[in-house]
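> A predicted structure for the sequence below; I have some questions about it.
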Amino acid sequence: MKLRTILTVAATVFVLAAGTTTSPAKIWTQAASGKKIEADLVKVENGTAFLRLADGRIGEVPVASLTAEDQDYIKNFNKPVVADGWPNFRGAKLDGISPDKGLLKTWPANGPEKVWTYENAGNGYASVSVSGGKVFTIGTRESDVVVIALDEATGNELWSKKISTDDQQGYNAGWGHGPRSTPTYSEGHVYALGPKGTLACLSAEDGNVVWRRHMIDDFGGRAGGWGFSESPFIEGDKLVIGPGGQTAGLVALNKKTGEVMWKAEEVKPGKAEYATVVPADINGVHQYIRLFEKQVVGVDADSGKLLWSSPWDGATAVIPTPIVDGNRVYIGSGYGKGCKMIEIDSNFNTTDDWQNKIMKNHHGGFIKVGDHIYGFSDGAGLICQSWDDGEMVWNEKDGQFLAKGSVTVADGMIYCLNEQNGACTLGKISPDGFEKGGQFILEPQSEIRHNQGKIWSHPVVINGRLYLRDQDLIHCYNLKP
């Protein structure tokens, strides 16, 4: 058996242990003892280096205790914290694909090893974001909407902060109340949206509120029937979000102050609906794309000026986040509506390349890998669809374990969370067909979930760990060999 070294976090010293390693970025050496460790440098703060081990744990070591060579490396280290982990809904690239490598390709019969469970996330369908050694989420405890930070290694609560109240009025709480939006992390701050429209910026260190805005009161917005649900999109100093309404369907705020940078006053969509903004570069113009109930739009990133729009006949709830590749934009929604591929020409005129009902995705999201799209389609189960022509390549229900749910992708595998029974299924992601690598039932499941509610929070895979949330419960599993 190969030896490796690990950090003893509390004492911040090097010790020896037995085990196997993957291929982390660098070997670090303690000057006094000569002991070594293989780890990836996450960040440096106040003279302390934060190192991620192969098993996903994060250790702290004084920079001054390392060799001169290692200290020189740290001096030149300029990896921003924002690039670390899974800072927002659907990940750093907003594509639903984790950068993780070296993960398990098959699971034991009872699933991967559970690392920890947190039991006080409150009501709601938010997922988690992970960055800087912390896990962030949002939920409703009694009538308080609270943003929560957990320690990534242990699941212990670091802080929780109320940003608004949730009286379960003004939006449809018949399938369960609480936030539906996942918080976004950026440069030491967390940005969170409550179901009734409160948008808040908090310090990631202690949860202190820096600023608040309101989607209706400040921007004339209008929620969809199930409340405000999109996740804040951040790029540079801008936070871009879609309050909907007839005043400005999209707004950009200074993320540091909450002040308005621009309003997309040509975009008047009515209901905000539920999709999240995605960035794109089309015809050399950087832009933000947002799907609403009756249209999808692209606006200039610097000014909010409308560049193009394409109609969509959405109904009831339009939820999935669009996919952009080159000058093609893929959109879809559930309730029998299906999907379409939009092509944008050099003058920003749009044409529908194809449209069908192969992918009728309710709210579990879809992901592009190579030349194919993967996700759940109502009635068909998990499907693989051709990006080029929209045709079905394959579908799989695995009995009813893959009937309907949400997905994420990591290291060539797709992780599928069944909304009905909490079955989490691992499969090889390939246009050649579905090959199962493991399956387990999420346990325990929430006792406070509404009797009509289901397990709708999207799964997250990052730093060698799988995160699954069911209302008040957040489960963390180890995916490393």
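Arrived safely, thanks for sending. Residues are numbered from 1 along each chain as shown.

> all contacts plus neighbour counts: C-alpha atoms, from now on.
Noted.

> Quick check: end-to-end length of stretch 238-245?
Distance between the two ends of stretch 238-245: 21 Å, counting by C-alpha to C-alpha, to the nearest Å.

> Can you get me a residue count around K75?
10 (other C-alpha atoms under 10 Å).

> Give the full set of residues in contact with it.
Residues near K75 by C-alpha atoms under 8 Å, 6 or more residues apart in numbering: none.

> ok, and here's another one to check against it:
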Amino acid sequence: VLTALSLQDGNTLWRVKRPGRHYHPMGGLGPRSTPTIVNYKDQTLVVALTATGHLLCVDLQTGSVRWELQLLEKSQTNQTDFELAVNWGRAASPLVHKDRVIVPLGGAQNQIASSLMACSLDDGSVLWTQGKSQISYASPVLMNIHGVEQIVSVNEGDVTGHAWEDGRVLWTSPWASNSNGAACASQPILIEANKILVGKGYSQGSKLFEVNLKEPGSETEPIENLQSGDPVWSTKDLWSINKILKTKFTSSIYHDGKLFALSDGILECVDPADGSRIWRGQRYGQGQTLMVNGTLLVSSEDGRIVAVDKKSGKPIAEMTVLEGITWNTCAVAGPFLLVRNGSEAVCLTAPALGETTK
């Protein structure tokens, strides 16, 4: 179910229902993916992906469906076979940029999968499918590296950079994972101009690697899909440490030259230069973090919102706002702080956070 609520009173404005209720004993009913809202051709659109592969484009004001796709059909599989490979449901948020939507596609177990699919924001028509790695639970991220706009995707077993225009693979960096077990859910983070951080739980931690660009004709190993005359891309690991930034359900934050994250539920701050830990704070469980106008917020697994001092990691203020397991990222809209989990949602007034977010 895709639901729009009034920001003023929480009343339901519209709902869009689709079949395919997804339940897993360890993950429950979700929610998993976060909808993407975009202004496009004088309209405000919501692009959402369900756990079972329904990709919807909906008018924000009315809830009317402009177009929809079923990713299982595009990957030529069914939910039962797909879950043998990716068994906790699709969790990536759609990447919407310019006139297209990018989502991880995937496929059945032991099937050559397409890592990414691009479709038109106008009508949902498929523009390209690229990559051969099985998908993870991470969202694709748009990055500009060496002046080239590209999509960075964390997959099962590697991280890939894809050309924006046609999705061809520009570079690959190995990153072990298994979407049935030791899964990746964290988004890649661009640090400085050409360095990318990836992280996960399951005692693997994080690594930082750089993406380099050479002119055509330079000596390099061949790259799949490389076209004649293309620039040549390569990657180099800078560090990989299994004791830090073990982001199982969450992603790291890069702010003021430092990295902040919940590492197996414990808040910590890390120097990206060498991966050394600057401080270690309290345990908040498998919650989420958000940086708002320089304020570090933690949404804890047990339903608390905590403001934390960035220099020491010590709590400044906290409030219990929800009951039950809370895995969702909180959001800020103007002076409002929105927090939700699988059963309830809360809107708080936080003027200090929203001074520059309106």
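Structure's in. What do you need? These figures come from a predicted structure and were not determined experimentally.

> Quick TM-score on the pair, please.
TM-score for the superposed chains, counting by TM-score structural alignment, normalised by the length of structure 2: 0.84, backed by 315 aligned residues with a C-alpha RMSD of 1.7 Å.

> Report the buried residues of stretch 91-109 of structure 2.
91-96, 100-108 (16 or more other C-alpha atoms under 10 Å).

> Name the nearest residue to the aligned partner of S299 of structure 2 in structure 1, ignoring sequence neighbours.
Under the alignment (TM-score structural alignment), S299 of structure 2 maps onto L417 of structure 1. Distances taken as C-alpha to C-alpha, 6 or more residues apart in numbering place C424 nearest to L417 of structure 1, at 4.5 Å, with adjacent residues excluded.

> Count the residues that sit near that neighbour.
23.

> just T250 of structure 2 next, same as before
Applying other C-alpha under 10 Å, we find 28 residues neighbouring T250 of structure 2.

> With A17 of structure 1 instead?
So A17 of structure 1, with other C-alpha under 10 Å, has 12 neighbours.

> can I assume it is in contact with K36?
No - judged on C-alpha atoms under 8 Å, A17 of structure 1 makes no contact with K36 at a distance of 11.5 Å.

> between those two, what contacts are shared?
Common neighbours of A17 of structure 1 and K36 are listed as T5 (criterion: C-alpha under 8 Å, 6+ apart).

> Tell me roughly how far the helix or strand hosting the match of S299 of structure 2 lies from structure 2 on average.
Assigned by DSSP states H and E, L417 of structure 1 belongs to strand 413-418. Following the fit onto structure 2, the mean deviation recorded for strand 413-418 of structure 1 is 1.0 Å by mean C-alpha distance after the TM-score superposition for structure 1.

> For that strand, name the packing helices and strands.
strand 405-410, strand 423-428 (3 or more C-alpha pairs under 8 Å, 6 or more residues apart in numbering; DSSP states H and E).

> which of those strands sits most buried?
Comparing these by mean neighbour count (mean count of other C-alpha atoms under 10 Å), strand 405-410 ranks first with a mean of 26.

> Mean deviation, that strand versus structure 2?
With mean C-alpha distance after the TM-score superposition for structure 1, strand 405-410 of structure 1 departs from structure 2 by a mean of 0.8 Å once superposed.

> Show me what that strand is packed up against.
strand 97-98, strand 366-369, strand 372-377, strand 413-418, strand 460-462.

> hmm, 7 Å instead?
strand 97-98, strand 413-418 (3 or more C-alpha pairs under 7 Å, 6 or more residues apart in numbering; DSSP states H and E).

> which one in structure 1 is aligned with V211 of structure 2?
In structure 1, the residue paired with V211 of structure 2 is I344, using TM-score structural alignment.

> what number of residues lie near whatever residue of structure 1 lines up with M143 of structure 2?
By TM-score structural alignment, M143 of structure 2 lines up with A280 in structure 1. A280 of structure 1 has 22 neighbours, counted by other C-alpha under 10 Å.

> same thing with D72 of structure 1?
D72 of structure 1: 11 surrounding residues under other C-alpha under 10 Å.

> tell me which element it is part of?
Judged by DSSP H and E, D72 of structure 1 forms part of helix 68-75.

> from the chain's centre, how far out does that helix sit?
Here the centre of helix 68-75 of structure 1 is set off from its chain's centre by 33 Å, with C-alpha atoms, centre = their mean, to the nearest Å.

> pretty sure G265 of structure 2 is touching Y284, no?
Yes - under the criterion of C-alpha atoms under 7 Å, G265 of structure 2 makes contact with Y284 at 5.4 Å.

> mind checking what L45 of structure 2 lines up with in structure 1?
So L45 of structure 2 corresponds to H189, using TM-score structural alignment.

> For H362 of structure 1, which non-adjacent residue is spatially closest?
Distances taken as C-alpha to C-alpha, 6+ apart put G334 closest to H362 of structure 1, at 4.0 Å, once the chain neighbours are dropped.

> Isn't that neighbour up against I358?
No - using C-alpha under 7 Å, G334 of structure 1 makes no contact with I358, being 10.7 Å away.

> Find the residue at the geometric middle of structure 2.
The centre of structure 2 sits closest to S139, judged by C-alpha atoms, centre = their mean, with a distance of 3.2 Å.

> what's the closest non-adjacent residue to it?
A92 (4.3 Å).

> which one in structure 1 is aligned with the one you found?
A92 of structure 2 maps onto E230 in structure 1, by TM-score structural alignment.

> Please work out which residues of structure 2 line up with the helix holding D72 of structure 1.
So helix 68-75 of structure 1 sits over no part of structure 2, by TM-score structural alignment.

> Give the buried residues for that helix.
In helix 68-75 of structure 1, counting by 16+ other C-alpha under 10 Å, buried: 70-71.

> Same question for stretch 67-84 of structure 2.
For stretch 67-84 of structure 2, by 16+ other C-alpha under 10 Å, it's 67-69, 71-72, 74-75, 77, 79, 81-83.

> Please name the nearest non-neighbouring residue to the match of M143 of structure 2.
Q287 (5.4 Å).

> try C269 of structure 2
F260 (4.6 Å).

> which residues of structure 2 fall in helices?
For structure 2, the helices defined by DSSP state H occupy 71-74, 79-83.
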